[in-house]
Each structure stands twice: as structure tokens, then as C-alpha cells.
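**Student:** Here is my input; please provide its structure:
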Amino acid sequence: MEINDITINSEYIQLGQFLKLANIVESGGMVKIFLAEYPVIINNQPDQRRGRKLYPNDLIEIEDIGVFRIVRAT
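**Tutor:** This next block holds a predicted model:
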């Protein structure tokens, strides 16, 4: 299982912003639709809230898409 690192410059990133940053969705308008169709697992817990805050070292698993880890830019 390959983990893709997504680098952020802030303390956290919201799930909807993460989906755009990781090029999973093209626009903010697509986030709600995407979350309704694809299960998202954050740190082994399902979560579909687009405002969910993701912090460095959080693991995000999206079935058929991949596994991602939030990392803080140094």
C-alpha cells in the first residue's frame, strides 16, 4: 500500500480543501457530490464532513483512489 504525502503550509486543512489539493476533485462544488459517493476513512474512522480538519500525520483512505498522509511543510 503506497501512501501519498500531501504537504500543507498551515496548521490544518479541511477535507474539502484536501480533495482539491490532492487533485481528487476539480472544484469545491464537486466535493459534496464526491463525499456522497465515495467512503472516506480518516485515521480508521469513516467521515464524510467536508469541513473536517485534517492535521499533519492524519491518514486518509479513499476506496479505489488511494491512501494519503498529511505532512507539514518545513
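**Student:** okay, CA-based contacts and neighbour counts for the rest of this
**Tutor:** Noted.
**Student:** Mind jotting down where the helices sit in the chain?
**Tutor:** Taking DSSP state H as the test, the helices found in the chain are 15-21, 28-37.
**Student:** ok, and for the shortest one, which residues are buried?
**Tutor:** Residues of helix 15-21 classed as buried by neighbour count (16 or more other Cα atoms under 10 Å): L15, G16, Q17, F18, L19, L21.
**Student:** so who does R52 touch?
**Tutor:** Contact partners of R52, counting by Cα atoms under 8 Å, 6 or more residues apart in numbering, are Q14, L15, G16.
**Student:** and this one, so I can compare the two:
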Amino acid sequence: MTRHDVPLRGEFIELHNLLKFCAIADSGGQAKVLVGDGLVTVDGEQELRKTRKLYAGSVVRIWDHEIHVLPSEA
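**Tutor:** Model prediction:
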């Protein structure tokens, strides 16, 4: 399992943008397809909302990637 720790730059990040930021998807469109295909879980639950807002403490999983959303470093 590959772990990614992503500190927020604002209050939240949208799911499709997080997948793009972590280079799991090459584009926002590809990220939306991955979510729409049911390949992504957020906090252990399947997530189909492409623009779901993720806050500090959220854990996203897809394939062998686990992404931890961390509080802002500011």
C-alpha cells in the first residue's frame, strides 16, 4: 500500500482534485471517471460524488493507494 499524506491549503479539497494532485489520475476528467466507476472509498465507504469535499482527517483509498488528508501546515 502506498501512503500519501496531503496537507490542505484551504478548508477542504474536492475528491477529483485530490486524485489529480496525487498523480493517481492524469487529469480531472480521468479522476471523475475513477470516482464514477466506484473505485474510490472515503473513510471506508464507497464514494460516487466526484466533487465531494474532503476535510482534515479524511482517508481516501483507491487501488493500492491510501491518501490521508492532513490539516493545513499554515
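**Student:** What would you report as the TM-score here?
**Tutor:** TM-score of the superposed chains, computed with TM-score structural alignment, normalised by the length of structure 1, equals 0.82; 73 aligned residues with a Cα RMSD of 1.7 Å.
**Student:** quick one on the thing from earlier: turn the buried residues of helix 15-21 of structure 1 into CSV, columns for distance to M30 of structure 1.
**Tutor:** Output for the buried residues of helix 15-21 of structure 1, formatted as CSV (distance: Cα to Cα, whole Å):
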residue, distance to M30 of structure 1
L15, 12
G16, 9
Q17, 11
F18, 13
L19, 10
L21, 13
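**Student:** List just the nearest of those residues to D47 of structure 1.
**Tutor:** When the buried residues of helix 15-21 of structure 1 are compared for distance to D47 of structure 1 (Cα to Cα), L15 wins out at 9.4 Å.
**Student:** Run a quick neighbour tally on the closest residue to V40 of structure 2 other than its chain neighbours.
**Tutor:** Sequence neighbours aside, I62 is the residue nearest to V40 of structure 2 in space, at 4.9 Å (criterion: Cα to Cα, 6 or more residues apart in numbering). Residue neighbour count, defined by other Cα atoms under 10 Å, stands at 17 for I62 of structure 2.
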